[in-house]
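Peer 1: With the sequence up front, the predicted model follows.
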Amino acid sequence: MGDLLGVAVLGAGHMGADHIRRLDRVVSGARVVAVADPDTARAQEAAAGIAGLSVHAEAEAALGAPGVDAVLIASPGPAHEEALLAAFARGLPVLCEKPMVPDSAGALRVVEAEARLGTRLAQIGFMRRYDGEYRRLRVLLDSGRLGRPLMLHCTHRNVSSPPDFTSAMLINSSVSHEIDAARWLLGQELTAVTVLRPASSAGAPGGLLDPQFVLFETERGALVDVEVFVNCGFGYQVRCEAVCESGSARIGDEHTMVVTSGGNAREDVAQDYLVRFADAYDREVQAWVDATRRGEVTGPGVWDGYAASVVAEAGVRALESGGRVAVDLAPRPAP
């Protein structure tokens, strides 16, 4: 490996283009050497101005490009399993955006494939673990100062949903972040899920069940509720309140500039996750680059990606059935 980590980025859409920019302009110790996207014109546009890289239509070609030391997967979720297994076959460290693999069977195959290698290669992109507020909340809960956590109250709101967004995607795309955050904050697996469906908002596209109220149970008796509302119309908001035996702590209140003028006060509200979690993404990718250059893999792993897929699938079944659905995880491979 040279002085700079040579990264192949798979996917040049909204997330992939932002990671290409981040690796080129923000993160130290790495450079983009290859980009793959079926839309090569989009890949060329995302990589414009970066010297010495190659653009490919196929992921496999990018993985085999000269100078590739590691892979960042930001392609659509259904393409992740094949890309992860191809990276494993080449011994390449990977940072894979969530969902690791959308379906739990495929996610388990990835867990088993990495276990057969006998070493970790993949970090999964649950970036909230790198957000400053989430990290402070985790430290506080771990300290025990507030006693045992009893409940997490979570809010996840988007301005609007993409045209192809489905009712199931409120859970397996949006709430997947809360699934991982809850497991990480509490240090517990989620064991059951119930989804309640209020009347859909007038702002929701026809047929979309939006908002939803998702209730998770944990293995040690805590409860986690999530209000997910992906067509709220006014901003991107993510909040979490931990209620413990001896106190509570809340994160996600907008601490942005407040402008007071003419008898009114105005506060900006983020409109996009790339704005709200920009620092978290920067820290996540920098931590991955630093660890990879040391020959290490840190952060959330393939088991975390698998668990999120299993819980999300249970959530979708709960949405469809209107009942409580238990979460059934496979035995975890020995480390």
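Peer 2: Structure's in. What do you need?

Peer 1: use CA for all of it now, contacts and neighbours both
Peer 2: OK.

Peer 1: need the contact list for the nearest residue to Gly322 once chain neighbours are set aside.
Peer 2: Residue nearest to Gly322 in three dimensions, not counting chain neighbours: Val195, with 6.6 Å by C-alpha to C-alpha, 6 or more residues apart in numbering. Listed by C-alpha atoms under 8 Å, 6 or more residues apart in numbering, the contact partners of Val195 are 212-215, 315, 318-319, 322-324.

Peer 1: Please apply the same query to Arg220.
Peer 2: When contacts are counted by C-alpha under 8 Å, 6+ apart, Arg220 touches Gln188.

Peer 1: On the three-state scheme, it is what?
Peer 2: The three-state label for Arg220, taken from DSSP: H, G, I helix; E, B strand; the rest coil, comes out as coil.

Peer 1: Trp303 too?
Peer 2: Under three-state DSSP, Trp303 falls in the helix class.

Peer 1: take a look at this one as well, against the first:
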Amino acid sequence: MSDLLGVAVLGAGRMGADHVRRIGETVGGARVVAVADPDTARAEAAAAGRDGVTVHHEALAALSAPGVDAVLVASPEAAHEEALLAACARGLPVLCEKPLTPDPASALRVVEAEAGLGRRLIQVGFMRRYDAEYAALKSLLDSGTLGRPLLLHCRHRNVASPPHFTSSMLISSSVSHEIDAARWLLRQEITAVTVVRPTPSAHAPRGLLDPQLVLFETSGGAVVDVEVFVNCGFGYEVRCEAVCERGTAQLGDAHAMVVRTAGHAREDVAQDYVTRFADAYDREVRAWVTAARRGRVTGPSAWDGYAAAAVAEAGGTALREGRRAAVEMAGRPAFYG
């Protein structure tokens, strides 16, 4: 391996293109050597102005490009399993944007493939673990200062949903971040899901059940509620309040600038996740690059990706059938500790 980690970026949509920029301009220790996207014009646009980057129509061709030491997967979720298994077969460390795969069965196949290698190669892109506010909340809860966590109150709001969004994707795509954050913050597994469906907003696309209130029960007796509203219209907001035996702690309120002038106060609201979590993405990719250059992978594991998929599947059942749904998970391999 050269001094710089050679990265193949699979997918040149908004997230993939942003990672190409991030690696090229913000994160040290790495360079993009290949970009793949079925839309080669989009891949060429992402790679424009960067020397030594090859462009590919097929993801697997990019993995075999000269100089590839690691892989960043930012393609649509249906393409993740093939890319992850191919990277594992080549011994390449991977940062995979969430979800790991579209469903628990395929996620478990990836887990089993990695466990069979006897070493970690895959990190899942649950970037909230790298956000300064979330990290501070995690440290506070782990310290025990506030006592045992009893409740997490969460909000997840987007300006508008993508055209392809379905009602179940509010859970599998949006709330997947809260699934991982809850497991990580509480150090507990989610054991059951209930979804409450208010009358949809008039601004939601026809047939989309938006907003939703998603309730998680955990193995330690905590309860997590998540308001997910992907067509709120005014901005992107993520908030979380931990209610513990001896106090509470809340994040998300202090992130925006407040301007006071001429007898009025105005608070700017971020319009998307790329803006709100820009620093977290930088920290996440920097940590991945640093670990990969040392032959290691840290951060959220393939098992965390599988767990999120299993909870999301239970959430989809709860949404469709209007009942509490238990989370069904395979036994955790000893490999993951």
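Peer 2: Received it, and whenever you're ready, just let me know what you need. What you see is a predicted model; the values in this text were computed from it and never measured.

Peer 1: follow-up on the earlier one: how near is the residue nearest to Gly322 of structure 1 to Val9 of structure 1?
Peer 2: Distance from Val195 of structure 1 to Val9 of structure 1, counting by C-alpha to C-alpha, to the nearest Å: 36 Å.

Peer 1: helix, strand or coil for the residue nearest to Cys240 of structure 1 when sequence neighbours are not counted?
Peer 2: The shortest distance from Cys240 of structure 1 to any non-neighbouring residue, by C-alpha to C-alpha, 6+ apart, is to Cys154 (4.4 Å). Secondary structure state of Cys154 of structure 1, per three-state DSSP, is strand.

Peer 1: can you tell me how far Cys154 of structure 1 sits from Val139 of structure 1?
Peer 2: If you go by C-alpha to C-alpha, the gap between Cys154 of structure 1 and Val139 of structure 1 works out to 18 Å.

Peer 1: In terms of neighbours, single out the busier of these two.
Peer 2: Under the neighbour definition other C-alpha atoms under 10 Å, Cys154 of structure 1 and Val139 were set side by side, and Cys154 has more, 23 against 12.

Peer 1: can you tell me which residues contact the more buried one?
Peer 2: 178, 224-227, 238-241.

Peer 1: Now, those residues that are in strands?
Peer 2: The subset of these located in strands under the criterion DSSP state E comprises 224-227, 238-241.

Peer 1: Tell me which two in those are the farthest apart.
Peer 2: The largest distance within those, taken as C-alpha to C-alpha, falls between Val224 and Val238 and amounts to 14.5 Å.

Peer 1: quick one, which of the two is more surrounded?
Peer 2: When neighbours are counted by other C-alpha under 10 Å, Val224 of structure 1 and Val238 differ, and Val224 comes out ahead with 25 against 20.

Peer 1: isn't the more buried one right next to Thr155, touching?
Peer 2: No: counting by C-alpha atoms under 8 Å, Val224 of structure 1 stays clear of Thr155, with 10.8 Å between them.

Peer 1: what sits in contact with each of those two?
Peer 2: For the pair Val224 of structure 1 and Thr155, no residue contacts each of them under the criterion C-alpha under 8 Å, 6+ apart.

Peer 1: mind listing what Pro198 of structure 2 touches?
Peer 2: Each residue near Pro198 of structure 2 by C-alpha under 8 Å, 6+ apart is listed here: 210-213.

Peer 1: Helices of the stretch 151-300 of structure 2, residue ranges please.
Peer 2: Listed in chain order, the helices of the stretch 151-300 of structure 2 (DSSP state H, counting those that start in this stretch) span residues 169, 176-186, 273-276, 278-293.

Peer 1: which bit of structure 1 covers the second one?
Peer 2: I take that to be helix 176-186 of structure 2. Residue correspondence for helix 176-186 of structure 2 in structure 1, counting by TM-score structural alignment: residues 176-186.

Peer 1: That's all I had, so thanks and see you.
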